[in-house]
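Participant: Predicted coordinates and the sequence they were generated for:
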Amino acid sequence: MSLTAIKNLLFDSFEVSKVLIIAPLRVAKVTWPSEIEKWEHLDIINYSLAIGSKEERLKALKTKADIYLINRENIDWLINKSGLVFDYDMVVIDELSSFKSHRSKRFKSLMKVRPKVKRMVGLTGTPSSNGLMDLWAEFRILDMGERLGRFIGQYRETYFKPDKRNGAIVYSYKPLAFAEDAIYEKISDITVSMKSEDYLDMPVLITNELIVHLSEKEREVYETLRKELVVSIKDKEIDAINAAALSNKLLQMASGAVYDEDKNFIQVHDRKLDALEDLIEGANGKPVLVAYWFKHDLERIKNRFDVRELKTSKDIKDWNEGNISVGLIHPQSAGHGLNLQAGGSTLIWFSLTWSLELYQQTNARIYRQGQNETVVIHHIIAKGTIDENVIKALNKKNVGQEELLEAVKARLEKGDL
């Protein structure tokens, strides 16, 4: 849809002449070019891919084209170090949520040239995965502060109150009673939420929680760490210095292994590996995608099953052509923008993440336009562990984000599209 709009602006209404698309690395490298080449009505568009070494990027940016594609990590370089004039009159940010930190280099760099851009478009399926505070930086880029204010302090004072604090130091903020509705109203004129299921004939989505049970001995090890912050496993001492470290260690342990101070992992149980084996066998030869979080998950899964990581363009192509029976992805590297729906319709969460954004974006790799089969998303949950807290938190966070998306939902009839 974005490419069709760009085509119209370039060649029908002549409102823009040079477009920059900013996206996650693999999305810029694989997804956008394949979409341009896929649709016949876009064959008029010339694009240049500014990815690779400094020399390759400079050559691509100096090549005459309608659209320039660059990964978000190189925005600071493009604006502050490339030596090139920033003369793009339209910018599209794929995964606007990756600019939600007003302290990041990419945000500050883009804000330097924002006044030069006539049209700024942000695309994301997870605009407020960590709450309403995420929205300020995203909309500061879109409208230069017109709706939610030019300064983060102003935004905080207007819509939030201090929540967790230690004396004068505030660690988190809580929205005021009126904030949610007021913010949605402020941004509604430039924000459109369109869900695939509202406009497309999407397949059925089934989510499932597969519960595994630790043995008495395994549970004793887990509970000792949880209560004492230290436990001895196979003559190795595992400790957690604070709550964040404890949360991480407990998640590892629920998954089946835990790292010691030398960064070596110690196996605790195989419950999730056994469950994964059952799910793979139950797929009866159909391809399955497995999402993992820890490196020891990857190693243990590889040791037990014939699997392939989806890391390169070739891996993604082979997956979508049905040449991989068990594919492995990490949410941080495959959570945004990749089209994996052609290769399978089953996703298994071997270990979970606290990040709603990465969780939802990873699910959207297979549950998206072009998927023709019922999508099944399995979650392997260790009973009585932090896994249960994570899945509950993800469901709770999703409620808040769903309210935002519903508030700015496009009120269109299908015939209007």
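Facilitator: Happy to help now that I have it. Numbers count the residues shown, from 1 in each chain.
Participant: From now on I want contacts and neighbour counts done on CA atoms only, so please keep to that.
Facilitator: Fine.
Participant: Return the residues in contact with the residue sitting nearest the centre point of the chain.
Facilitator: Nearest to the mean C-alpha position of the chain, by Cα atoms, centre = their mean, lies L358 at 3.6 Å. By Cα atoms under 8 Å, 6 or more residues apart in numbering, the contact set of L358 is P331, Q332, G335, H336.
Participant: can you check Q267 too?
Facilitator: G256, A257, V258.
Participant: wait, doesn't the second one sit right on R271?
Facilitator: Just to be clear, that refers to A257. No - counting by Cα atoms under 8 Å, R271 is not a contact partner of A257; they are 10.7 Å apart.
Participant: Who has more neighbours out of those two?
Facilitator: A257 (22 against 19; other Cα atoms under 10 Å).
Participant: Quick check: the gap between that one and D94.
Facilitator: Distance, A257 to D94, using Cα to Cα, to the nearest Å: 36 Å.
Participant: same thing with E309?
Facilitator: 24 Å.
Participant: Okay, one more to line up with it:
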Amino acid sequence: DLWGPQYFIDFGDRLGHSFGAYQDRWFDVNVYAHTCEPKPGAQEEITELLSECTISVEVDCDKPVHMPVYFDLPYRARKEYISMENTLYAELGEDIAVEAMTAAAASAKCLQMANGAVYTDDKKNWAETHDAKLVELEWILDELGNQPVMVSYWFVHDFVRLMKRFPHARVLKTKQDEDDWNGGKIPLLLIHPQSAGHGLNLQDGGCVIVFFSQTWNTEYREQVIERIGPVRQMQSGHPRPVLVYDILARNTVDECVQERYYENLTVQTALKRATRWRK
């Protein structure tokens, strides 16, 4: 994240003349485990090197208002979730079985099951496990009345189930969708963080976002919020608070993701802490 922008400032004088050199000097990279951890003292060294050419600006705007909404998984869905979490295997009904080959894959399955559905094979077939999170979203929308709302989803089955439950919703795909949202023509806008995270101006259409799905990628989350964030609201002449709802299944990986985001933990630390706490 730092090397690219800095290279255009000093052409590699401070952080190295290639991204590989930057990684080799300050990070331990494991290509097999897909991990990249800073070496001891790396943060201090990089901060010192950048101190003479970098400034940090604190924006004088209110922060988004975080509104966590918790619910308990239904009994059967809870049993299926615990089975996946503990054994990397779960039986959904009489004829559907879901298996994860690794702990990381099980974590992804658990994230899906917290939402209410899970992929059952590598062909993206899926099965529904509960609708409790959809019910919570309905309550949020009822509470907000006629206020326009953005809903962030992650998995394909999330999108399918959301469209089935809320057929009046629109998915953000085109410039026309963006214009219609900003013009007040879309009461419920579905967005995917990977496609709606950068370069879009959505602040004129509303100031409420609901995260139906959680994601370990904190940058995606921050960028999506920024599309309607406080700075953009103020710049566009909208003196109104930004509301960020998170629909969270209690005692699931949903809470791990939130902990990682708000406490800046690594994925591994958040998962280990949550598992230890539940035991």
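Facilitator: That came in fine, so what should we check first? Note that the coordinates shown come from a computational prediction; the quantities given were computed from them, not determined experimentally.
Participant: What's the TM-score once they're superposed?
Facilitator: Once superposed, the chains reach a TM-score of 0.85 (TM-score structural alignment, normalised by the length of structure 2), with 258 aligned residues with a Cα RMSD of 2.4 Å.
Participant: burial measure for N125 of structure 2, as a count.
Facilitator: N125 of structure 2: 10 neighbours (other Cα under 10 Å).
Participant: I'd guessed it sits against A117; true?
Facilitator: No - under the criterion of Cα under 8 Å, N125 of structure 2 makes no contact with A117, lying 10.3 Å away.
Participant: What ranges does the stretch 101-250 of structure 2 have for its strands?
Facilitator: 117-119, 126-128, 149-152, 170-171, 188-191, 208-211, 243-249 (DSSP state E, counting those that start in this stretch).
Participant: Reformat those strands into JSON lines and put distance to P64 of structure 2 next to each item.
Facilitator: Formatted as JSON lines, those follow (distance: least, Cα to Cα, whole Å):
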{"stretch": "strand 117-119", "distance to P64 of structure 2": "29"}
{"stretch": "strand 126-128", "distance to P64 of structure 2": "32"}
{"stretch": "strand 149-152", "distance to P64 of structure 2": "14"}
{"stretch": "strand 170-171", "distance to P64 of structure 2": "23"}
{"stretch": "strand 188-191", "distance to P64 of structure 2": "18"}
{"stretch": "strand 208-211", "distance to P64 of structure 2": "10"}
{"stretch": "strand 243-249", "distance to P64 of structure 2": "6"}
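Participant: And whatever residue of structure 1 lines up with D180 of structure 2, how far from L340 of structure 1?
Facilitator: Under the alignment (TM-score structural alignment), D180 of structure 2 pairs with D318 in structure 1. Distance, D318 of structure 1 to L340 of structure 1, using Cα to Cα: 10 Å.
Participant: who has more neighbours, these two?
Facilitator: More neighbours surround L340 than the other of D318 of structure 1 and L340, with 24 against 14 (other Cα under 10 Å).
Participant: To which residue of structure 2 is that one aligned?
Facilitator: Superposed on structure 2 with TM-score structural alignment, L340 of structure 1 falls opposite L202.
Participant: next one: L225 of structure 1
Facilitator: So, by TM-score structural alignment, L225 of structure 1 is matched to M84.
Participant: what's the answer for K295 of structure 1, then?
Facilitator: Match for K295 of structure 1 (TM-score structural alignment): V156.
Participant: what number of residues lie near that match?
Facilitator: 15.
Participant: quick one on the thing from earlier: not counting sequence-adjacent ones, nearest residue to the match of D180 of structure 2?
Facilitator: Distance criterion Cα to Cα, 6 or more residues apart in numbering; nearest residue to D318 of structure 1, sequence neighbours excluded, is I324 at 6.5 Å.
Participant: Pretty sure the one you found sits against L310.
Facilitator: No - because the distance of 9.5 Å does not satisfy Cα under 8 Å, I324 of structure 1 is recorded as not touching L310.
Participant: need the helices for structure 2, in chain order.
Facilitator: Using DSSP state H, the helices of structure 2 run over 3-10, 19-26, 42-50, 75-87, 103-115, 132-144, 156-165, 175-182, 193-196, 218-226, 230-235, 253-263, 267-278.
Participant: Quick one: neighbours of the closest residue to I316 of structure 1 other than its chain neighbours, just the number.
Facilitator: Distances taken as Cα to Cα, 6+ apart put L310 closest to I316 of structure 1, at 5.9 Å, once the chain neighbours are dropped. Counted by other Cα under 10 Å, the residues lying close to L310 of structure 1 total 22.
Participant: Distance-wise, check L310 of structure 1 relative to Q341 of structure 1.
Facilitator: 13 Å.
Participant: do I238 of structure 1 as well
Facilitator: 40 Å.
Participant: out of these two, which sits in the busier spot?
Facilitator: Neighbour count, other Cα under 10 Å: between I238 of structure 1 and Q341, Q341 has more, with 21 against 17.
Participant: shouldn't that one be in contact with I366?
Facilitator: Yes - here Q341 of structure 1 reaches I366: they are 4.0 Å apart, a contact under Cα under 8 Å.
Participant: returning to what we had before: look at E309 and D94 of structure 1 and report which has more neighbours.
Facilitator: Here E309 of structure 1 and D94 are compared on neighbour count by other Cα under 10 Å; more neighbours surround D94, at 24 against 18.
Participant: ok, the more buried one touching I22?
Facilitator: Yes - between D94 of structure 1 and I22 a contact is recorded at 5.9 Å, counting by Cα under 8 Å.
Participant: Now list whatever residues contact both of the two.
Facilitator: By Cα under 8 Å, 6+ apart, no residue touches both D94 of structure 1 and I22.
Participant: Tell me how many other residues crowd S325 of structure 1.
Facilitator: 18.
Participant: Isn't it up against N284?
Facilitator: No - counting by Cα under 8 Å, S325 of structure 1 stays clear of N284, with 10.3 Å between them.
Participant: Show me the strands in the stretch 51-200 of structure 1, by range?
Facilitator: 67-71, 90-94, 119-123, 160-162, 165-166, 169-170, 173-175.
Participant: hang on, the earlier thing: can you tell me which of the strands of the stretch 101-250 of structure 2 comes nearest to Q258 of structure 2?
Facilitator: strand 243-249 (8.8 Å; Cα to Cα).
Participant: which residues in structure 1 does the closest one match up with?
Facilitator: Using TM-score structural alignment, strand 243-249 of structure 2 corresponds to residues 376-382 of structure 1.
Participant: what about the matching stretch, distance to the chain center?
Facilitator: Offset of stretch 376-382 of structure 1 from its chain centre (Cα atoms, centre = their mean, to the nearest Å): 19 Å.
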